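> here you go, sequence then predicted model.
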Amino acid sequence: MQMKKSSLCVALVAALGVMTCAQATAGTPWKTTATHAHELAATATAADLADASTPVHIEVVMKLQNRSTLDDFIAASHNPNSAAYHTKLSASDTVAMFSPSAAQVQAVVDHLSKAGFSHITVAPNRMLISADGNAGAAQTAFATRLIKAHDAEGRDAYANIDDAKVPAELADSVLSVVGLQTVSHAHTMLKPADRVGTNATTGVTGHNPTTFPTIYNAGSTPTASTITVGIISDGDMTQPLKDLTSFTTANGLPAVNTQVVVVGTPGTDTSGTPEWDLDSQDIVGMSGGVAKLMFYAANSLSNSALTAAYNQAVSDNQARVINVSLGECETSAHSDGSMAADDQIFALGVSQGQTFSVSTGDSGSNECSKAPRGTTPSYPASSPYVVAVSGTTLTTGTGNSWAGETLWSKAGGSPSTVEPKPSWQTQGGGTTRDVADVAMDADPNSGSIIIVNGSNAQYGGTSLAAPLFAATWARMLAGHSTLGFAAPHLYQVATNSYHDITSGSNGGETATTGWDYASGFGSTIVTNLNSNL
């Protein structure tokens, strides 16, 4: 392996004319960040090296200051015996207490500029520094080489085959560099039904989003009309907004107050339209209406773009609930530094009282590969700072009454391999985060009938489950203004807050009586949850 690295170094210097390999060796004053070499490093050859001019967009992620203080505050804000119980910080509080200094940020900006990066911008909370450059600039700035590759969809991609490093004087400031690989990235978690309104005679059929409050017994629980809800999305939101208007018009609902927040360069992708339709229409239907629906539109589903979108939602601190119907293998997110980056962003959100509702995935117990079967969850569902929402097959009776739920066989749920167990998670075993927390309808055959590109279509997947929970928690916030991050409360309420899911398997985990990895506590009974909080 060392010979392979040496040959790559020689080829790089000859082909790219950038810094020598000696500058990135262990004996030099450079420090490794949380961004590690991509797994393709083991099979890389000199012929795989990316051209120096290969475009690269990065997010340099700064380290939180006073991290232990942040963790202590989060714990205290959910402790009924603490004077800080139910306390939430403002966005300006979090910047003042936990963001890096302007001087620290400027030092990184100067380093990027000197290395050849351009369009350098600093996030309002100073947690991210965005920059455009190329493979040559990445080598100079982070002592890492990039190789040519392809992602799972066959698209051109690149990957770093060395750990990303920074000069020693920046090591106390820089956490990770997200964007040095584009092979591994998030994907949507929706599945189409075979046809609209399937299997009506069995009670497993499609549902208009407006019927979910009846199915999950919202009763007289307040609507979310005073709560702003966010959706992490990507690309062009023109069609999802049109479809949302068609949905509200068709169902006699008031027009939704919407806002699109473009994060970074505006994206043109429209392939995610069904996903954003599913998210938005089911949030509106299940919530009974929201004060505002904010689409945080990244320009792609790359890890760097999504990290920027998460940070924008937290920095804005307008949406009290943010839906994320996305995920990837947590091993990949851990390796490239995006897990470290996103976790501290989510932690800031928790301190502000925000809740990210995240799909657990549609690949069963193992998000990371199809075979052999394993138990590795999806990220960011496995983050200790989000609510992980698994999926069920829903059966209904007369008048959209709830008749039963079993675990949807493709629903994600399994113990994390790397994330620590949060203090509030009182179920499960071991020392790592257990996924899932709750579950909602996800089977495409019992899924949601929405409007996509102007026509009816039926979709499921945990991309349905997450917005159903997001809307449910928005209703809880409307009725209980002091509530913040949902997860600790979900573990403290009486068990009659849930429909316990007791049957079904996702390949590695099985639904059983009480909490389980596959379905968490089960689906919410909205009126009971509301009265038990």
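All right, it came through fine. Numbers count the residues shown, from 1 in each chain.

> going forward, measure contacts between C-alpha atoms and count neighbours the same way
Fine.

> gap between the residue positioned nearest the centre of the chain and residue 102?
The chain has residue 380 as the residue nearest its centroid, 4.3 Å off, counting by CA atoms, centre = their mean. The spacing between residue 380 and residue 102, counted by CA to CA, to the nearest Å, is 29 Å.

> what's the answer for residue 307, then?
To residue 102, residue 307 is 21 Å away according to CA to CA.

> give the residue from those two that has the larger number of neighbours.
residue 307 (23 against 10; other CA atoms under 10 Å).

> which residues touch the more buried one?
59, 178, 338, 341-342 (CA atoms under 8 Å, 6 or more residues apart in numbering).

> so it sits in a helix?
Yes. Residue 307 forms part of a helix when assessed by DSSP: H, G, I helix; E, B strand; the rest coil.

> and residue 159, how far is that from residue 455?
From residue 159 to residue 455 the distance is 40 Å (CA to CA).

> of the two, give the one with the bigger neighbour count.
residue 159 (27 against 11).

> name the SS class of that one, please.
Applying three-state DSSP: residue 159 is strand.

> sorry, back to before: and the contacts of residue 307, which of them are in strands?
Those of the contacts of residue 307 mapping onto strands are 59, 178, per DSSP state E.

> out of the contacts of residue 307, flag the one nearest to residue 513.
Of all those, residue 513 sits closest to residue 342, with 32.9 Å by CA to CA.

> want to compare, so here's the second one:
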Amino acid sequence: MLTLTVTALTMGLATGVRAAAALSAVQHASASSGTTGFGCAHPSQAGQARCFGVLKAHRTASGRVSPFTTGSPTTMGYVPSDLRSAYKLAGTSGSGRTVAIVDAMDDPKAESNLATYRRAYGLPSCTTANGCFRKVNQSGKASPLPSGDYGWAEETSLDLDMVSATCPGCHILLVEADSADVADLMKAEDTAAATSGVVSVSNSWGGSEDNTVTSFDSHFHHPGVAITASSGDSGYGVSWPASSRYVTAVGGTSLSKASNSRGWTETAWSGAGSGCSAYEAKPSWQHDPGCAKRTVADVSAVADPNTGVAVYDTYNSCAGGSLCDTELQLGLAQGADGWVEVGGTSVSSPIIASVYALAGNTSRVVNGSYPYSHRSALNDVASGSNGFCGGRYLCTAGPGYDGPTGLGTPKGTGAF
């Protein structure tokens, strides 16, 4: 039995006093029976983007799929040492470079949850006080911050933890848009990219394309700053802004430990988004023959919630006390209450943004083209599928380039 979370993704952008439709679509959360979405968009609200985080879940005695809401730093998925091993990042350092995260709404516990995550794995402290962490609104100010949102807070915790895991020495800028509306997210995007010290920006949200998306691409055009965007969690199908020619579109894999020389194996994750854009022009650096326009994705990293990562988040609507986990599992409360195992291309986007920071080469980055001329520094992912497209590379992984995993996953920082 498949469990689907259906979320409206109609996005709007106001220009002066005139509102123009940016996107109009309905996007599905992961259709895997063992997962449940973050709930960071609201079907009743037009003009909302959706984040691409997915909680690993279990089936209760009643047959209901509920998120795992209790655990420990060592039992809830891959940890920083795993990710740095899988992607050959040992010995690399971000040297104080800043990775920016753009999300919607406020996570009131962002800094305290980040501190718990980093302390659990022996990572250096990253706080406002020591200058490593900074949280601002979409205008770049410390206040006023947006209203809190439990689903988007889970996304924020995931993003911050993945930057910490991949690049422990990086500084982190969290830019919180006033809402999940494209108008606010675009302001936050521009703020993030224009902030001194920022070398990469991760976007773990999106929606389906329509004929207006290209008019907003300029918000992702910031030469010298690498912009990454999640490809989506609904399987075969294109998401924007991943389809923008100015971003590195990040697909997803299932990552498993192995006895081979690498120590790991990867296959395409069935939930990763991919495909051929209907509106974005073909970039000069893409040469795949089966798509006349922009193809998604460019590269990838772990995203399968069943081979997920450990995340720490405690912002929830529980009444408090020992019943919180039960309330969350029964759907009587929102949010999380500690360690959870998480997937979705919300995981892979901040990982890749952080690898760009580790590489320290973003002064040469103007779009998603750089990995295409450095393919030898990527792990080719050659099996797995995310849907049905006649067996073509757009939805089926194989040797070389394919839609779900792009050119592959990091093998060190050389491709970035």
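Cool, got the structure. Since we're looking at a predicted model, the values are computed, not measured.

> okay if I get the contacts of residue 307 of the first structure as CSV plus neighbour count?
Formatted as CSV, the contacts of residue 307 of the first structure follow (neighbours: other CA atoms under 10 Å):
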residue, neighbour count
59, 27
178, 31
338, 28
341, 31
342, 23
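
> what span of the first structure is the longest strand along the second structure aligned with?
In the second structure, taking DSSP E as the definition, the longest strand is strand 248-257. The alignment of strand 248-257 of the second structure onto the first structure (TM-score structural alignment) covers residues 387-396.

> what about that stretch, how far off from the second structure?
Once fitted to the second structure, stretch 387-396 of the first structure is off its aligned match by 0.5 Å on average (mean CA distance after the TM-score superposition for the first structure).

> off-centre distance for that stretch?
18 Å (CA atoms, centre = their mean, to the nearest Å).

> could you do stretch 144-156 of the second structure as well?
15 Å.

> would you indicate which residues of it are buried?
145-146, 148-156 (16 or more other CA atoms under 10 Å).

> residue 493 of the first structure: what's it in contact with?
529, 532-533.

> let me fix that, I meant to ask about residue 185 of the first structure.
Here residue 185 of the first structure is in contact with 301-303, 327-328 (criterion: CA under 8 Å, 6+ apart).

> name the nearest residue to the equivalent of residue 51 of the second structure over in the first structure, ignoring sequence neighbours.
Matched by TM-score structural alignment, residue 51 of the second structure corresponds to residue 188 in the first structure. Leaving aside its sequence neighbours, residue 188 of the first structure sits nearest to residue 326 (CA to CA, 6 or more residues apart in numbering; 4.7 Å).

> now swap in residue 165 of the first structure and tell me
Nearest to residue 165 of the first structure is residue 32, by CA to CA, 6+ apart, at 4.3 Å.

> you'd agree that neighbour is up against residue 175?
No. Taking contacts as CA atoms under 8 Å, residue 32 of the first structure lies outside contact range of residue 175: 9.2 Å.

> these two: who's more crowded?
residue 175 (23 against 20).

> so how far is the helix or strand harbouring the more buried one from its chain's centroid?
Using DSSP states H and E, residue 175 of the first structure maps to strand 174-178. When C-alpha coordinates are averaged (CA atoms, centre = their mean), strand 174-178 of the first structure and its chain have centres 18 Å apart.
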